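J.: dropping a prediction and its sequence here:
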Amino acid sequence: MILKDIKNIFHQELDSLYIKEEVDSFFYMLIDSYYNISRIQLAIHSDLKIGDSEKILKALKLLNQQKPIQYILGETEFFGLPFKVNEHVLIPRPETEELVEWILNDQAVKPKDKLSVLDIGTGSGCIAISLAKNLPNTKVYALDVSAEALHIAKQNAKLNEVDIEFIEASILEQPIIDEEFDIIVSNPPYVRKQEKQEMKANVIDNEPHSALFVENENPLKFYKAITEFALNNLTTEGALYFEINEYLGNKMIELLADNDFKNIKLKQDIFKKDRMIKGIKN
């Protein structure tokens, strides 16, 4: 089939579900990944043909079912690095890149010769791996309750050539880890079930609910457990960083203050939403 004809089919099928520019993006990502044909090549040679169109038409069907393009391709990018993803891990978000950037900026201001970092609820490993890649002389640990998620995270560590120590455990059970950390960071489940209606169907229908949702009655369940763990496992003056629910910033300030953390800072993301918080162990 001629590729420009397939592109027209994409728009016929998908323009009612996605904006036109997004459909273009899906198409170009797929032809690059499946056939090693770039957007520029297609612009120069508009009559380019492919012999086997089955794969891209199958992808079109999945897009029609609102399956995320990252899961269709099995990969995405985070903080300029490649990551494998599947239905067992969340697709890394731009706001989480801002959390990583915050940590790196803080370390640039007050660098230490050696650091020990723990990422709790690592998922694809995007936070842990990005920190390991950008912080020399740092020992990075990554914890998750999901064996399937850790399998992907280990692949991503190998893909990005970083050494991470992975731990399979539930933070809710307060695992015993014989290590003190200079930094503990987490992007735990924080979407209350009452907020489901604010989310896109392709997220709800495809991404792991265990990594997304918490009960309405106890939305800080994971934050409380991680804060308790941090009290026992952070070094003095160690830093605790969280990505948070935009509606619960004040509750998070209270949680950290009640646990004697100091220099608490609530930070907005690029969309002006309260999205990150940091506290220092007193």
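T.: Nice, I can see it. Numbers count the residues shown, from 1 in each chain.
J.: hey, let's count contacts and neighbours off CA atoms from now on
T.: Fine.
J.: separation between residue 106 and residue 100?
T.: Using C-alpha to C-alpha, to the nearest Å, we find residue 106 at a distance of 10 Å from residue 100.
J.: looking at those two, which is more packed in?
T.: residue 100 (20 against 11; other C-alpha atoms under 10 Å).
J.: would you map the strands across the stretch 1-150 of the chain?
T.: Counting by DSSP state E, counting those that start in this stretch, the stretch 1-150 of the chain has strands at residues 75-78, 81-84, 115-120, 138-144.
J.: okay, those strands in CSV with distance to residue 51 and mean neighbour count next?
T.: Formatted as CSV, those follow (distance: least, C-alpha to C-alpha, whole Å; neighbours: other C-alpha atoms under 10 Å):
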stretch, distance to residue 51, mean neighbour count
strand 75-78, 24, 16
strand 81-84, 27, 18
strand 115-120, 45, 23
strand 138-144, 43, 22
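J.: indicate which one of those is closest to residue 256.
T.: Evaluated over the strands of the stretch 1-150 of the chain, closeness to residue 256 peaks at strand 115-120, with 16.9 Å, by C-alpha to C-alpha.
J.: how many residues are close by residue 58?
T.: Residue 58 has 12 neighbouring residues, counting by other C-alpha under 10 Å.
J.: and the residue of the chain most remote from its centre, how close does it get to residue 1?
T.: The centre of the chain is farthest from one residue, residue 47, which by C-alpha atoms, centre = their mean lies 38.3 Å away. Distance of residue 47 to residue 1, given as C-alpha to C-alpha: 10 Å.
J.: same question, residue 204
T.: From residue 204 to residue 1 the distance is 34 Å (C-alpha to C-alpha).
J.: and for residue 154?
T.: 38 Å.
J.: ditto for residue 160
T.: Taking C-alpha to C-alpha, one finds residue 160 at 36 Å from residue 1.
J.: of the two, which one has the most company?
T.: residue 160 (16 against 12).
J.: my read is that that one contacts residue 82, right?
T.: Yes: here residue 160 lies in contact with residue 82, judged by C-alpha atoms under 8 Å, at a distance of 7.3 Å.
J.: second one coming, line it up with the first:
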Amino acid sequence: MLLKEIKNIYHLELDPLFPKEEVDSFFYLVIDHYLGLERFILAMQPNLVVSKENEDPLFFALSQLKQERPIQHILGKAHFCELEFRVDENVLIPRPETEELVYWIINEVQKGDPREEVKILDIGTGSGCIAISLAKNLPNAKAYALDISKKALQIAGENAMDNGVDIVFLEADILSLEGFKDKFDVIVSNPPYVRELEKLEMKNNVVEHEPGLALFVSDGDPLIFYKKITRFALSHLKKGGVLFFEINQYLGEEMKQLLEAENFSEIELRKDMFGNDRMLKGQLDPK
């Protein structure tokens, strides 16, 4: 079959479910992954023929996309901060908004002395994308990553090995963690923050295929993780240490008030590329 005919079938089957530009993206990701073909191949070889053997994985991927399974799960990988990460149903798929948070942290750490070790703790690490990206970009970083899920930590460990960084992984529930003695220069977390009432705004490929444990909180106490992590940071950040959060876009002011109430300083709320309140930073009193 002609490759351009397969592309037309992708649009015929998927355009009712996704924007056309997204369907194009799916198609190009699939032919790159399974056939090693660049996205401009059809411009150069409009009559390229695909063998029956090579057709099969393309149509398998199409069948999975029709069920609204995330393309990253189908291919088993996602890209984040110019690195590649293994992903499956046990971890959240890394998102571009989280990349912005990582680059913010990198820029802040690079203002300090590059000869001094910087201890970083990532709470709720999932795929490990935050901790691994920080360790990869900050040679003076010693990164720790905590998660409640043993399966998530297994994926994160594989990702650390794939990307050539050493991470100290910790299996624990931050809501009940006690007796932890280490102190850090930076604590970062992208914890569950989507309220149950916001589920209706989300796409099926997220709600049905990504781990609810890492996504949702009750409407009655949506800041439950932020409250716990902020108090944890009070006793586990070094003096002058910095706390970074990815946050629910609708709760930016409430998050600022939370850090203010715990006497953090230099509090900064930032918007993401889509104009939503998404990132928050606060510093522990350096005195």
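T.: Received it, and whenever you're ready, just let me know what you need. A quick note: this is a predicted structure, and the numbers were derived from the prediction, not measured.
J.: TM-score for this pair?
T.: Once the chains are laid over each other, their TM-score by TM-score structural alignment, normalised by the length of the first structure reads 0.96; 282 aligned residues with a C-alpha RMSD of 1.2 Å.
J.: hmm, back to that, residue contacts, the residue farthest from the centre of the first structure?
T.: Applying C-alpha atoms under 8 Å, 6 or more residues apart in numbering, we find residue 47 of the first structure in contact with 2, 3, 4.
J.: hmm, the last one is touching residue 46, no?
T.: Yep, that's residue 4 of the first structure we're talking about. Yes: contact criterion C-alpha under 8 Å: residue 4 of the first structure and residue 46 qualify, at 6.7 Å.
J.: those two: who's more crowded?
T.: residue 4 (16 against 13).
J.: contacting residues for the aligned residue in the first structure for residue 80 of the second structure?
T.: Under the alignment (TM-score structural alignment), residue 80 of the second structure maps onto residue 78 of the first structure. Residues near residue 78 of the first structure by C-alpha under 8 Å, 6+ apart: 92, 93, 94, 97, 126.
J.: what residue of the second structure takes the place of the fourth one?
T.: To tie it back to what came earlier, the one meant is residue 97 of the first structure. So, by TM-score structural alignment, residue 97 of the first structure is matched to residue 99.
J.: state the distance from the aligned partner of residue 109 of the second structure in the first structure to residue 189 of the first structure.
T.: Under the alignment (TM-score structural alignment), residue 109 of the second structure pairs with residue 107 of the first structure. To residue 189 of the first structure, residue 107 of the first structure is 26 Å away according to C-alpha to C-alpha.
J.: and the helices in the first structure?
T.: 3-14, 20-35, 39-44, 54-64, 69-73, 94-109, 126-134, 147-159, 201-204, 221-233, 249-258 (DSSP state H).
J.: packing partners for the fifth one?
T.: What it means is helix 69-73 of the first structure. Other elements packing on helix 69-73 of the first structure under the criterion 3 or more C-alpha pairs under 8 Å, 6 or more residues apart in numbering; DSSP states H and E are helix 20-35, helix 54-64.
J.: turn those helices into CSV, including distance to residue 265 of the first structure.
T.: Below are those laid out as CSV (distance: least, C-alpha to C-alpha, whole Å):
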stretch, distance to residue 265 of the first structure
helix 20-35, 36
helix 54-64, 40
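J.: mind checking which of those is nearest residue 181 of the first structure?
T.: Comparing these against residue 181 of the first structure with C-alpha to C-alpha, the closest turns out to be helix 20-35 (39.4 Å).
J.: what's the mean deviation for the closest one versus the second structure?
T.: For helix 20-35 of the first structure, the mean deviation from the second structure after alignment is 1.2 Å (mean C-alpha distance after the TM-score superposition for the first structure).
J.: now do the buried residues in that helix.
T.: Buried residues in helix 20-35 of the first structure, defined by neighbour count with 16 or more other C-alpha atoms under 10 Å: 23, 24, 26, 27, 28, 29, 30, 31.
J.: same deal with stretch 7-18 of the first structure?
T.: Neighbour counts using 16+ other C-alpha under 10 Å place 7, 10, 11, 13, 14, 15 of stretch 7-18 of the first structure among the buried residues.
J.: what's near enough to touch the third one?
T.: For residue 11 of the first structure, the residues meeting the contact criterion (C-alpha under 8 Å, 6+ apart) are 20, 23.
J.: for residue 171 of the first structure, see how far away it is.
T.: Distance, residue 11 of the first structure to residue 171 of the first structure, using C-alpha to C-alpha: 45 Å.
J.: which ones are touching residue 236 of the first structure?
T.: Contacts for residue 236 of the first structure (C-alpha under 8 Å, 6+ apart) come out as 281, 282.
J.: please read the previous query as pertaining to residue 51 of the first structure.
T.: Going by C-alpha under 8 Å, 6+ apart, residue 51 of the first structure touches residue 1.
J.: what of residue 166 of the first structure?
T.: By C-alpha under 8 Å, 6+ apart, the neighbours of residue 166 of the first structure are 141, 142, 143, 150, 154.
J.: what's the match for it in the second structure?
T.: Mapped onto the second structure by TM-score structural alignment, residue 166 of the first structure lines up with residue 169.
J.: grab the nearest non-local neighbour of that match.
T.: Once flanking residues are discounted, residue 169 of the second structure sits nearest to residue 145: 4.9 Å by C-alpha to C-alpha, 6 or more residues apart in numbering.
J.: residues in contact with the residue mapped onto the one you found from the first structure?
T.: The alignment partner of residue 145 of the second structure in the first structure, by TM-score structural alignment, is residue 142. When contacts are counted by C-alpha under 8 Å, 6+ apart, residue 142 of the first structure touches 118, 119, 120, 121, 122, 125, 128, 164, 165, 166, 167.
J.: rerun at 10 Å
T.: 117-123, 125, 127-129, 150, 153-154, 164-168, 184-186 (C-alpha atoms under 10 Å, 6 or more residues apart in numbering).
J.: next one: residue 59 of the first structure
T.: Contact analysis of residue 59 of the first structure by C-alpha under 10 Å, 6+ apart lists 26, 27, 30, 65, 67, 69, 72, 73.
J.: so the first one makes contact with residue 66?
T.: No: the pair residue 26 of the first structure and residue 66 does not pass the contact test of C-alpha atoms under 10 Å, sitting 11.9 Å apart.
J.: and for those two, which residues touch both?
T.: Taking C-alpha under 10 Å, 6+ apart as the contact rule, residue 26 of the first structure and residue 66 both touch residue 60.
J.: who touches residue 177 of the second structure in this structure?
T.: So residue 177 of the second structure contacts 228, 232 (C-alpha under 10 Å, 6+ apart).
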